[in-house]
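Peer 1: sequence first, then the predicted structure, then my questions.
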Amino acid sequence: MQVLQTVLLVATVVAGCSEFRLNSDRSVLSARTMDFQIDLDSTVEIIPRGTLVEEPIVKDCPDCADYAWTTTYGYVGFNMFGVNVATDGLNEAGLSAAWLYLVGTEYPVVNASDPRPVVTSLITYILGNFASVNDVRRGLRDVQVAEFDPVLGSLFSHGAHESSYPLHVAVHDAAGHSLVIEFLNGTMHLYDNPNGVMTNAPPLTTHLATLKAKGVDTIPGGYDSIARFQRLSALNHYATQAYDANTSYSVSTPEQADVSLALHLIDTVTIPEPAQAHGDATQYSVVRDHTRKKLYFKSTENQVLRTIDLGHIDFNDPSTRKSLPVTFGKWFVDVTQDALASSVRSIDMPPRSMVIAKLHGLAQQTSQLHANLDTLPSYVHPDRTVASFLMGAVVGLACAVVGVVCYRAYRHRLENHSKEYVHLA
């Protein structure tokens, strides 16, 4: 028992990946980081309906029979090692599935006498066959889920020398339901996850018990699995609090606001390369829009957000099966020419003396108003309603006067010094 606890403690430090469903009453979004020590050589690939999928080889089962199936739903997946084995993705029904690392995982032993086929590429299987969390629950009864042989990685990647891939699965659907699949003590466990957050070890039930004990009022730092789970849970709890209305920094559509918020949260658990001693570095991040059927992604050194709109893909067309590396695209947006072509510019400040003189005049007017207010009948004084109204009017007038002074000074200086006419809308 003590050895197991030590292993799990170490696992919280060395294993990465974080995943959550955004707490939003407008639409359903989820996001994740892909953190791993080995290079997954990830690609984002369009998989049409009717694509034939051969299941990977099974660990410790060289005699397991071949099993192939065809996709019912088209999807966009993130494949590893350039092979059609998805680690993450979103399908046309708005269902997502994601693998995350979970030390302590113990997969079921394959039963040779069981007529059910053996599935090892679980994310691919979920994305290609199911439309909802309930579909996943029902559909997984018809197969045996096993671990794929880690030799698969070494066949396609020189840097992959893992002896095991202990993984658990996060699933979200377009209705906002979340499911976690874990393999513990040789048994598959399926949990509803209304909290919507998943990281790594320990198992989900332990994370939820810790969250219940600690609450969401404390936001921990650190990159270990427990800290990332607590941090995402706390930040996500308050995600429905909107920015102040009518501000210059929050002018967006609801879609942009939702995606931006998901990015803000997932960025709090992104692990940079220099912090790799505290966990696996983040290779890429994903935001999934289950409502609008869009997938957004960015890689560790290409932070420009890219998107694939599943609604614009004909999943009945086999020729749409195409892939891109997660690093694809320009890593910056050059706006030099846009800046040079802009007709907008700031207003120059007038001399200090002009502003001070005007403010001095306003101060004298305010002082006189105070004196006049003190002569009002005594019945007004208890709540100062009239006085409060008049003071508000004075403050508003003062702000307007300062604005006019700045504007007139600006126009005067332009006419006398630059001889340039600038029309201000």
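Peer 2: Received it, and whenever you're ready, just let me know what you need.
Peer 1: every contact and neighbour count from this point should use C-alpha atoms.
Peer 2: Noted.
Peer 1: all helices for this protein, in order.
Peer 2: Counting by DSSP state H, the chain has these helices, from start to end: 2-14, 122-129, 133-139, 151-156, 204-214, 225-237, 254-267, 336-341, 352-373, 385-413.
Peer 1: so which of those helices is nearest Lys294?
Peer 2: Shortest distance between Lys294 and the helices of the chain, using C-alpha to C-alpha, is found for helix 254-267: 10.3 Å.
Peer 1: what is the closest one packed up against?
Peer 2: For helix 254-267, the packing partners by 3 or more C-alpha pairs under 8 Å, 6 or more residues apart in numbering; DSSP states H and E come out as strand 29-35, helix 225-237, strand 282-289.
Peer 1: ok, second structure coming up, stack it against the first:
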Amino acid sequence: MCTAITFATKDHYFGRNLDLDFSYNETVTITPRNFKFPMRKVDDLSSHYAMIGMATVVEDYPLYYDAINEAGLGMAGLNFPDNAHYFADIDGKNNIASFEMIPYILGQAKTVDEAKKLLENVSVSAEVFSADFPTATLHWIIADKEKSIVVESTKEGLNVYDNPVGVMTNNPPFPIQMYDLNDYYAISAHPLEHKFGNGVSLHEYSRGMAGLGLPGDLSSKSRFVRAVFTKYNSMCDDDELSSINQFFKILGSVEQVKGLCEVTPGKYEYTIYSSCMNQDKGIFYYTTYGNSDIHAIDMHKVDLDGGKLSIYKLNKKLSVSYDN
């Protein structure tokens, strides 16, 4: 399971936690404008917007988990089990495999509105990448510097929802997640005057009691509520270091610690990496479970007119700075 968020100070940021019980050897990968994306059912993308993101590269093909393009449009795929449904080829539609969705959208769209236009004729194909990489059950968040949407392919077809809170997790479907925020109507980051009953003497014996009821478990519904609450009450300066630090703090409020969520006997889901992408500057920041240091890769420091991928292995080893 995972959590994705948008965030804005002076610049605009997009990123996610990847929560799984195993790793596919992810790398930060820059795809330049003239790298050829072979497409299974539509014309190949031979020329497109450059992009940077986290991907597993298989036979020189970047299977992106999350990315932004050079225009600042971001997109991430998150697990959507039991609800995601992909289709056999439909005549008259652009049949796009789930693993092609990120390059297909980010390669051609600069904004959410342009992405919506592309999605009008898309059907998510059940085509698999290979026998070693079966189809993942995904839904997607797409965000530019002003707005975001959620894209869900279900048995009813392709659904595109406006996302006014700029947060997405997993199940249930997005409209239900948004409606369920109403259950937390009374929660606040500020002290409240109690309304338990006239004449009943009550007092706050601890700071933060106005947040009683905010969920703290690891379910996708609870992470959605907590991420929205944390994002909307978060405060920081608007410089780059303050912004990215705060972004990772927001994601940290919903990160998964190894050992708390058993998937199969002896295997536990945990936050493998967290990403933060500056949509204005094209910089990809990340931390890993084993290394909380923030690392950065700038897409504009490579030749974006080239035709070859630039791949950066993750720094997973923690270093300690001794002060005495």
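Peer 2: Received the coordinates, thanks. Being a predicted model, the structure only gives us computed values, none of them experimental.
Peer 1: TM value for the aligned chains?
Peer 2: The TM-score (TM-score structural alignment, normalised by the length of the second structure) is 0.81; 292 aligned residues with a C-alpha RMSD of 2.4 Å.
Peer 1: need the helices and strands packed on helix 254-267 of the first structure in CSV (columns: distance to Leu295 of the first structure and mean neighbour count).
Peer 2: Shown next, in CSV, are those (distance: least, C-alpha to C-alpha, whole Å; neighbours: other C-alpha atoms under 10 Å):
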stretch, distance to Leu295 of the first structure, mean neighbour count
strand 29-35, 10, 27
helix 225-237, 20, 23
strand 282-289, 5, 25
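Peer 1: nearest residue to Ser310 of the second structure other than its sequence neighbours?
Peer 2: Take Ser310 of the second structure and drop its neighbours on the chain: the residue closest to it by C-alpha to C-alpha, 6 or more residues apart in numbering is Ile30, 5.0 Å away.
Peer 1: residues touching the equivalent of that neighbour over in the first structure, list them.
Peer 2: Matched to the first structure by TM-score structural alignment, Ile30 of the second structure sits across from Ile46. For Ile46 of the first structure, the contact set (C-alpha atoms under 8 Å, 6 or more residues apart in numbering) comprises Gly74, Tyr75, Val76, Gly77, Thr320, Arg321, Lys322, Ser323.
Peer 1: surely the fourth one touches Ile47?
Peer 2: Yes: Gly77 of the first structure is within contact range of Ile47, at 7.4 Å (criterion: C-alpha atoms under 8 Å).
Peer 1: end to end on stretch 106-114 of the first structure, go ahead and measure it.
Peer 2: End-to-end span of stretch 106-114 of the first structure (C-alpha to C-alpha, to the nearest Å): 19 Å.
Peer 1: quick check: buried residues in that stretch?
Peer 2: Glu106, Tyr107, Pro108, Val110 (16 or more other C-alpha atoms under 10 Å).
Peer 1: coming back round to it: out of the helices of the first structure, which gets nearest to Tyr284 of the first structure?
Peer 2: Going by C-alpha to C-alpha, the one of the helices of the first structure nearest Tyr284 of the first structure is helix 254-267, 10.8 Å.
Peer 1: whereabouts in the second structure does that closest one align?
Peer 2: Counting by TM-score structural alignment, helix 254-267 of the first structure corresponds to 239-252 in the second structure.
Peer 1: for the aligned residue in the first structure for Gln108 of the second structure, give me its contacts.
Peer 2: Aligning on TM-score structural alignment places Gln108 of the second structure opposite Asn129 in the first structure. Asn129 of the first structure makes contact with Thr71, Thr72, Tyr73 under the criterion C-alpha under 8 Å, 6+ apart.
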